[in-house]
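S.K.: For reference, the sequence and a predicted model appear below.
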Amino acid sequence: MTDEKPLRADARRNRTRVLEAAERVFTARGTSAPTEEVAREAGVGVGTVFRHFPTKEALLEAVLFARLHRFADEAEATVAADSSDPGDAFFGFLTGWIEMSGAKNAYFEALSAAGVTVAATGAVIGARLKDALGVLLSRAQDAGAVRKDLIVEELIPVIIGTAKAAEYAGPDLRNRTVCLLFDGLRPRQA
């Protein structure tokens, strides 16, 4: 049990505004963008930013986890929707994962460079994503859209490698790389 008091409504609103502004600023300018710019974007003073996030690293970590939680929520919603086209749902999820990974990696690198070890919360999010991926993979395999011999434990490093490569490729090469990956995941033609 924590001794933290719940935030007042105005403080919750300010915290949310700061997180949303930080995500916009870091997306547009990179994780090295100054905290003062986040405060300006949020329409609050820099003291308000530091009241909620005592260090820039705490702000980066909060934005990272907000993004990851949102992505895990979207993955679980995709599973719950039980698409009429399991192949599209599976490949759409992989595309989202690859796109999200570039941003995630930038946050992890900035935090690592600052000597911050990312909290175990990441493991919980990772488990949620792995579970969603397993369900979507199984459905796509049952529908004949994905090769039957593929397992989640093989797929995750492939996604991570593709996402890492996509960070360094221009849009055309990135799209081609993703298409090659997807072609390799589809069943072999006789």
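M.R.: That came through fine. Numbers count the residues shown, from 1 in each chain.
S.K.: going forward, measure contacts between C-alpha atoms and count neighbours the same way
M.R.: Will do.
S.K.: Can you give me the buried ones in the longest helix seen in the chain?
M.R.: In the chain, assigned by DSSP state H, the helix with the most residues is helix 86-113. Residues of helix 86-113 classed as buried by neighbour count (16 or more other Cα atoms under 10 Å): 86-87, 89-91, 93-95, 97-98, 101-104, 106-108, 110-111.
S.K.: Could you do stretch 132-148 as well?
M.R.: Across stretch 132-148, burial judged by 16+ other Cα under 10 Å covers 132-141, 145-148.
S.K.: now, which of the residues you listed lie within helices?
M.R.: Among the buried residues of stretch 132-148, the residues falling in helices (DSSP H) are 132-141.
S.K.: So residue 54, which state does it fall into?
M.R.: Following DSSP: H, G, I helix; E, B strand; the rest coil, the label given to residue 54 is coil.
S.K.: quick one: it and residue 5, what's the gap?
M.R.: Relative to residue 5, residue 54 is positioned 17 Å away (Cα to Cα, to the nearest Å).
S.K.: alright, now check it against this:
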Amino acid sequence: MASRERRADAAANRDRIVEVARVELSKSNGAIAELRLHGIAKAAGVGQGTLYRHFPTREHLLAEVYRYELSQLVDAVAPLLEDHSPIEALTRWLDRLVEYARVKRGVMAAIEASAWQNLYSDQHHRLDEALGLLLERGKAAGELREEIDVPDVILLLGALSRIPETEWDTRAPRIVTVVIDGLRPH
């Protein structure tokens, strides 16, 4: 029983560390240089040794934040489709994607290229499946153009990567609106 309690405590510590890092990255618009590991440990209520036991490097912590954000994004699809029309669910999901992209920009810059490739290949099929489900439902409801597919939307969303950081808050929502308008049937 004590072993189970220790595992539960360790998992709770890990989750708090990831959540604090995620919040800090969001506050700093993904600026990795502003991510102070000792500050994260303190804010999570753990010692630096605990942080480093879970995440030996900043890169490990950033990769876990990325995984967490991606999971949250993918897991949001079903509830959005339950509560909204397919086009509204897609719009709300893309709005979340914009926030995800803000964090991802900084994470991508900080994670070593080879580690990024492994992380990307392990996780992105989930993102494609989530977007595919949203598109499928939108087409079935007649709210989205039939010829649109996941790669089309991914290419359109590539515009987000070209937005200067100082213009993100005004331009990113506008890009999402243009994408949604372009997905609607004529």
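M.R.: All right, it came through fine. Not measured: the values here are computed from a predicted model.
S.K.: Show me where structure 2 has its helices.
M.R.: So, for structure 2 - with DSSP H - the helices run 2-27, 37-44, 48-54, 58-75, 77-83, 86-110, 113-140, 150-157, 168-183.
S.K.: Show me what counts as buried in stretch 72-83 of structure 1.
M.R.: Going by 16+ other Cα under 10 Å, stretch 72-83 of structure 1 has these buried residues: 72-76, 78-79.
S.K.: Reformat these as TSV; add distance to residue 152 of structure 1.
M.R.: Formatted as TSV, the buried residues of stretch 72-83 of structure 1 follow (distance: Cα to Cα, whole Å):
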residue	distance to residue 152 of structure 1
72	16
73	19
74	19
75	15
76	16
78	17
79	15
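S.K.: ok, so of those residues, who is nearest residue 127 of structure 1?
M.R.: Nearest to residue 127 of structure 1 among the buried residues of stretch 72-83 of structure 1: residue 72, at 9.4 Å, using Cα to Cα.
S.K.: What's that closest one aligned with over in structure 2?
M.R.: Residue 72 of structure 1 maps onto residue 74 in structure 2, with residues paired by TM-score structural alignment.
S.K.: so its match touches residue 125, yeah?
M.R.: No. Judged on Cα atoms under 8 Å, residue 74 of structure 2 makes no contact with residue 125 at a distance of 10.3 Å.
S.K.: ok, the counterpart of residue 152 of structure 2 in structure 1 - how many residues close by?
M.R.: Aligned by TM-score structural alignment, residue 152 of structure 2 pairs with residue 154 of structure 1. By other Cα atoms under 10 Å, 10 other residues sit near residue 154 of structure 1.
S.K.: Repeat that for residue 45 of structure 1.
M.R.: Neighbours of residue 45 of structure 1 using other Cα under 10 Å come to 12.
S.K.: Give me the aligned partner of it over in structure 2.
M.R.: Aligned partner of residue 45 of structure 1 by TM-score structural alignment: residue 47.
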